[in-house]
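Q: curious how this folds, go ahead:
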Amino acid sequence: MPKSALLVEDNSRIASLHSLQQNCGTLHRCKTADDALPLISIVEAVILFTPLERLSEWQSTIAGMRRLPTLWFCTEARAPKEIDWGYGLDGVLFASMTTVEMQFALKWGLRSFHQRKRWAEEREQLLQRLEERKWIDQAKAVLCEIKGINEAEAYDFLRKQAMNERKRIGDIAASIVKVYQLIHG
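A: This is a model prediction of the structure:
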């Protein structure tokens, strides 16, 4: 559960905050993005009490300030018919929730955020590895052409060069390809 949370009350104030206050050590409240800015660095989660039509706008605003677990405090009257709340929403809270239900929903939201964050980091690493692989394949082709060697020998050359220069093999490969393109381009 978050030790501190930012409650964004876009249009109106939540009548009953008992369950929410029971589960958040400190609950900071704001109405505008300017009010949220100084608080965003000290909170562990954001709870948006906004109309559905402003939800994506607030999600973008908060994400632009800092990536945090983001939950939507929804009244049953405003519950959407379709499950498309925008991007990065980690959970939904309702005023009718008991303290235990609110606690579970907050924990689930934090868990969802951290899992989504891990997936994004893994995706980024995979994209970097794929990009590195492209450079290595291009560099092997260049080395095969210039040195008249096969792919295995070209890869061994790249690997040894990377070890000698204490650099990543992808960086060595990119350098070779860029120089080749400069000379032959």
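
Q: contacts and neighbour counts: CA atoms only from here.
A: OK.

Q: quick one: contacts for residue 20?
A: 99, 102 (CA atoms under 8 Å, 6 or more residues apart in numbering).

Q: I should have written residue 66 there, sorry.
A: Residue 66 is in contact with 40-41, counting by CA under 8 Å, 6+ apart.

Q: please tell me how far it sits from residue 73.
A: 19 Å (CA to CA, to the nearest Å).

Q: residues near the nearest residue to residue 159 once chain neighbours are set aside, how many?
A: Spatial nearest neighbour of residue 159, excluding adjacent residues (CA to CA, 6 or more residues apart in numbering): residue 169 at 6.0 Å. As a burial measure, residue 169 scores 22 neighbours (other CA atoms under 10 Å).

Q: would you do the same for the sequence below? I want to compare the two.
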Amino acid sequence: MHSLLVIYNSKTKTEPIADSLQCISPEFILRSSGYLVDVSYSEKEALTGIKEADASILHVPVSEIKEWGSLLMKQKTAPVIWWCTDETANLSLAACEDHIMVDGILGPSMQPQEIHWSLHFSAKQCFERQQWLKEREQLLSKIEERKWIDMAKGILSKVKNISESEAYDLLRKQAMNERKRMVDVATSIVKVYQLLQDQTQGGSKS
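A: Okay, the predicted model is just below:
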């Protein structure tokens, strides 16, 4: 990790910065630690800058991390790190939600080696978080597929007066014959059945 993007918002960036404060700004400290640093002051600049950066450093209140993190991750998968200072951490713990998207924390008192290792573990955390999200998405997809298959089994079992085990075998055989995924065949069966049921109910009402 070598190229970093420091992101300010209107609350954490005032112009001009006094000379006495320059030495504790994120960009000054990170550049002094050997990193290439770009700075953005708006959403548009941030979305452009993150394309070339290895990580984003959010110099924003903790309550804004989630919004910024979601925005940046849609543009590029890269570590999102919070720059923690008296200015950005002045809210109560209630402002920190459990699902805030942040991979690490940096601060103005950290030494170059501390910054280096924090960035290293932040990159690792980002990778693991992406793996977890991918696995979660796959699990939810499998649960959704199982729901359609179970519904189709129930319909076939009822319509053909067979056991659910036999209905499953029938569903699998149909999927093989049609060279389709079982969930696609199951979804079609359920939707056609529901359509027929709606038409029947509609006809009986009239």
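
Q: can you give me the TM-score here?
A: TM-score of the superposed chains, computed with TM-score structural alignment, normalised by the length of the first structure, equals 0.85; 183 aligned residues with a CA RMSD of 2.4 Å.

Q: wait, the residue nearest to residue 159 of the first structure sits on residue 158?
A: Yes. If you go by CA atoms under 8 Å, residue 169 of the first structure and residue 158 touch, sitting 6.3 Å apart.

Q: show me what contacts the closest residue to residue 80 of the first structure other than its chain neighbours?
A: Nearest residue to residue 80 of the first structure, sequence neighbours excluded (CA to CA, 6+ apart): residue 52, at 7.5 Å. Listed by CA under 8 Å, 6+ apart, the contact set of residue 52 of the first structure reads 78, 80, 85.

Q: now swap in residue 40 of the second structure and tell me
A: By CA under 8 Å, 6+ apart, the residues touching residue 40 of the second structure are 5-8, 46, 49.

Q: what about the first structure, which of the residues you listed hold up?
A: Checking these against the first structure (both residues aligned by TM-score structural alignment, their matches' CA atoms under 8 Å), the contacts still present are 5-8, 46.

Q: hmm, back to that, who wins for neighbours among the contacts of residue 52 of the first structure?
A: Going by other CA under 10 Å, residue 85 tops these with 15 neighbours.

Q: got the contact list for that one?
A: Applying CA under 8 Å, 6+ apart, one finds that residue 85 of the first structure lies in contact with 52, 55-56.

Q: let me see the ranges of the strands in the first structure.
A: Under the criterion DSSP state E, the first structure carries strands at the ranges 4-9, 26-30, 45-49, 70-74, 91-94.

Q: adding distance to residue 179 of the first structure, write the ones you listed out as TSV.
A: Below are these laid out as TSV (distance: least, CA to CA, whole Å):
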stretch	distance to residue 179 of the first structure
strand 4-9	51
strand 26-30	54
strand 45-49	48
strand 70-74	46
strand 91-94	50
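
Q: for residue 6 of the first structure, see how far away residue 135 of the first structure is.
A: 45 Å.

Q: what's the answer for residue 87 of the first structure, then?
A: Taking CA to CA, one finds residue 87 of the first structure at 19 Å from residue 6 of the first structure.

Q: now residue 111 of the first structure
A: Using CA to CA, residue 111 of the first structure is found at 18 Å from residue 6 of the first structure.

Q: compare these two (neighbour count), which wins?
A: For residue 111 of the first structure versus residue 6, the count of surrounding residues by other CA under 10 Å is larger for residue 6: 23 against 16.

Q: so the biggest helix by length in the second structure corresponds to what in the first structure?
A: The longest helix of the second structure (DSSP state H) is helix 112-160. Under TM-score structural alignment, the alignment places helix 112-160 of the second structure onto residues 99-147 of the first structure.

Q: ok, stretch 171-184 of the second structure next?
A: Under the criterion TM-score structural alignment, stretch 171-184 of the second structure matches residues 158-171.

Q: quick one on the thing from earlier: now render the contacts of residue 40 of the second structure as a markdown table, adding distance to residue 196 of the second structure.
A: Shown next, in a markdown table, are those (distance: CA to CA, whole Å):
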| residue | distance to residue 196 of the second structure |
| --- | --- |
| 5 | 57 |
| 6 | 58 |
| 7 | 56 |
| 8 | 57 |
| 46 | 52 |
| 49 | 54 |
